[in-house]
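# Generate a structure from the sequence data that follows.
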Amino acid sequence: MPSVDMSLDKLKNYTGINPKPSDFEEFWANSIEESNNTPLNYSFKESSFTFPFGKAYDLIFKGIDGENIYAKALIPNNIEKPIGAIIEFHGYGGNSRDWSSKLPYVASGYAIFSMDCRDQMGYSGNENFRRGNIIRGIDKTPKDLYYRKTYLDGYRLSKILEELEYIDSKKICTLGLSQGGALAFAVGALNSNIHKIFSIYPFLSDFKRVWEMDLGEGPYEELKDYFRFKDPLHEKENEFFTTLGYIDIQNFSSKINCEITMVTGLMDRICPPSTQFAAYNKIFSKKNMLVYPDFGHEDIFGLNDLIYKWVLNI
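Next up, the predicted model:
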């Protein structure tokens, strides 16, 4: 079988090499406490997008630092009792995509909230960075890391849903691919009330493994760029990877207590399979890994149908 990484047998036992900060648990406990003590301050405005079986809203809420975060919210009509909800996260450098892409879920009686990651190509934040976000804040403090703020944006969105009377707080799920897969994973770990996670070839895992494999294409080129332009003698290499450990999703694995489905393609050169298994193999809750031997970081035939069936079983 062709492969860009380890054999499947080795993948099933691989647990990652990126260093984990000694105060990781304390760091995130303090971050969640800070978020919980910061008002959510959210508002819904009916969108110009219309459809016959529900309503669309622009949701604006405040991030941990007061930044405006945007999410599309689509709610079905005629809600008789609290319903399940999906929080959807998009890929790196993108946005929450078209309203119409979410309609099958609403037509089936579920609400969906699709967040624009701050300062990418959507409506969250005030800047537009398609790249460079992994290392944003790396030379300051761990609290300044871009993904610390972005993970907390997703967490805060999940807490908003818990407050909505028409949402069943016991049936809130996270969904995403690539960067979105990492956010679905991290938010599902940070909020112990999340019901299910569907994480598709997640990004942001086992950074040192990606760098050592020299397979980092596209977004992971930032790791090489950092050393080439900021630390060419690698004098801060260990500090660099340890700091990234605060946002490495494999370090969140033990916090997941709900059912999780993950997807990996064994030909993935963007998010190598070993980095995904590093996170998956440390999960203790009910889990399932869907392995696609012939696919890389791309659309996978039949996967959208599986996701839809997964939603129907929320």
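
# hey, let's count contacts and neighbours off CA atoms from now on
Will do.

# quick one, helices of the stretch 1-150 of the chain?
8-11, 24-36, 103-107, 146-163 (DSSP state H, counting those that start in this stretch).

# Which among these is found nearest to Ile138?
helix 146-163 (8.6 Å; Cα to Cα).

# so what does the closest one touch, helix or strand wise?
For helix 146-163, the elements it packs on are helix 24-36, strand 167-177, helix 179-190, judged by 3 or more Cα pairs under 8 Å, 6 or more residues apart in numbering; DSSP states H and E.

# how about this one, so we can line them up?
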Amino acid sequence: MPHSALTPDELQRYAPDVAEPDDFDQFWRDTLAEAAARPVLVDVRPQPTDLPLLDSWDVTFAGFGGDPVRAWYTRPAGAREPLPAVVEYAGYGRGRGLPHERLTWPVAGYAHLLMDNRGQAGQYATGDTPDPHGAPGGPSPATWGILDPRDYHYRRLITDAVRAVEAVRALPDVDGDRVSVVGNSQGGGLALAVAGLVDDLAAVLTTAPFLCDMRSAVGLTDLAPYGEIGRYLAVHREGEEAVWRTLSYVDAVTFARRATAPAHFGVGRRDTVCPPRTAFAAYNHYGAANGRPTPPEREIHVYPFNGHEGGEAVHVRRQLRWLASVLHPAHASTG
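Sure thing, here's the model as predicted:
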């Protein structure tokens, strides 16, 4: 699939009816209430980085089931005033890595929390958060526990992502009214999920998001992670109905419909990992079911000749300027 099968005009109108379980909201209320019964912060300790312009901490917070989830917390050195915070979610197969690997947001003046992906580290970056919950399913994270939404890996990971927002708000010198979420690929899907579950975020920034319009995506690409679901179904043919039901509880389009925060999207039109129409499904549905009289502010940037890498540094610059305009409209730069 070297290029999107849909024209630019068709992408702008692509808003499929994504299956939504009748108990979707109750399912997530119950899941998050169970997690919220435990104090969120478990441990916070300074982390040396050899970077004199930044201060970092190794944070452990209680995620799904009270499981300890690791994160790096980094902010400009010596800053004591409450700072707006950015919670970042990593891509599929990545862990949190080392504390000096992702510095864009703290260098830009934000308090930055980078969440580890439970059980996923080792393919592209290191991490140290296990996923101790086992259930019938396939061998990869996208298929762990996929036969039942209560057992599915993404129920746990999305809960962790919500708890990461709670964790950053519990840290000192954070402006809890100005917390944004950001992510690319799987991280972008998690950011959209959090946007639908946390109603007081300052902003959402998502690029090439995974988890969107998932049934369509599984039929559009053989590449991981969607391809892992297709390969599971190629062997477990009898599990198809259960798989689609499970995925309907974690589809980021359904979360996006409930979102209330301003949103910034990015997509490569030649993306063969997360097909561009699936990102547009989330974008075109964004905020449609949040109960407010007007939809939240949103914009999308399309890179016609790019794939899953999207706009890279060009897009990051757009993200920085857009977030500054949302948080500090009187002082934002343009371009």
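
# Dump the helices and strands packed on helix 146-163 of the first structure into TSV; add mean neighbour count as well.
Listed next are these as TSV, based on neighbours: other Cα atoms under 10 Å:
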stretch	mean neighbour count
helix 24-36	15
strand 167-177	22
helix 179-190	28
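
# any chance of these in JSON lines, plus distance to Trp310 of the first structure?
Shown next, in JSON lines, are these (distance: least, Cα to Cα, whole Å):
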{"stretch": "helix 24-36", "distance to Trp310 of the first structure": "29"}
{"stretch": "strand 167-177", "distance to Trp310 of the first structure": "10"}
{"stretch": "helix 179-190", "distance to Trp310 of the first structure": "15"}
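
# Quick one: the strands in the stretch 201-314 of the first structure, in order.
Applying DSSP state E, counting those that start in this stretch to the stretch 201-314 of the first structure gives strands spanning 259-265, 287-292.

# Ok, which of these comes nearest Ile307 of the first structure?
Nearest of the strands of the stretch 201-314 of the first structure (Cα to Cα): strand 259-265, 9.8 Å.

# Where in the second structure does the closest one align, residue-wise?
Alignment of strand 259-265 of the first structure against the second structure: residues 262-268, by TM-score structural alignment.

# What lies in contact with the matching stretch?
With Cα atoms under 8 Å, 6 or more residues apart in numbering as the test, stretch 262-268 of the second structure has contacts from 202-208, 276, 279, 283, 296-311, 315, 319, 322, 326.

# Separate out the buried members of those.
Among the contacts of stretch 262-268 of the second structure, those buried by neighbour count (16 or more other Cα atoms under 10 Å) are 202-208, 276, 279, 283, 296, 298, 300, 302-304, 306-311, 315, 319, 322, 326.

# ok so, going back, output the helices of the stretch 1-150 of the first structure in CSV, with distance to Lys45 of the first structure appended to each entry.
Converted to CSV, those look like this (distance: least, Cα to Cα, whole Å):
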stretch, distance to Lys45 of the first structure
helix 8-11, 46
helix 24-36, 24
helix 103-107, 18
helix 146-163, 15
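
# Which one, of those helices, ends up nearest to Gly54 of the first structure?
helix 103-107 (7.2 Å).

# The closest one: average distance to aligned residues in the second structure?
Superposing on the second structure places helix 103-107 of the first structure at an average distance of 3.3 Å from its equivalents, by mean Cα distance after the TM-score superposition for the first structure.

# Not counting that helix itself, show me its contacts.
53-54, 74-76, 111-112, 308, 311.

# Likewise for stretch 72-87 of the second structure?
With Cα under 8 Å, 6+ apart, stretch 72-87 of the second structure has contacts from 52-59, 96, 99, 105-107, 109-115, 164-165, 168, 172-182.

# circling back to that earlier point, including distance to Gly137 of the first structure, could the strands of the stretch 201-314 of the first structure go into CSV?
Converted to CSV, the strands of the stretch 201-314 of the first structure look like this (distance: least, Cα to Cα, whole Å):
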stretch, distance to Gly137 of the first structure
strand 259-265, 29
strand 287-292, 32
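
# Tell me, how many residues neighbour Leu41 of the second structure?
20 (other Cα atoms under 10 Å).

# Distance check, it against Asp67 of the second structure.
Going from Leu41 of the second structure to Asp67 of the second structure by Cα to Cα, to the nearest Å gives 11 Å.

# And for Asn117 of the second structure?
12 Å.

# on that earlier part again, for Ser48 of the first structure, which of the helices and strands packed on helix 146-163 of the first structure is the nearest?
Closest among those, once you apply Cα to Cα, is strand 167-177, at 22.9 Å.

# returning to that earlier point: closest one of the contacts of helix 103-107 of the first structure to Met6 of the first structure?
Comparing the contacts of helix 103-107 of the first structure against Met6 of the first structure with Cα to Cα places Tyr308 closest, at 30.7 Å.
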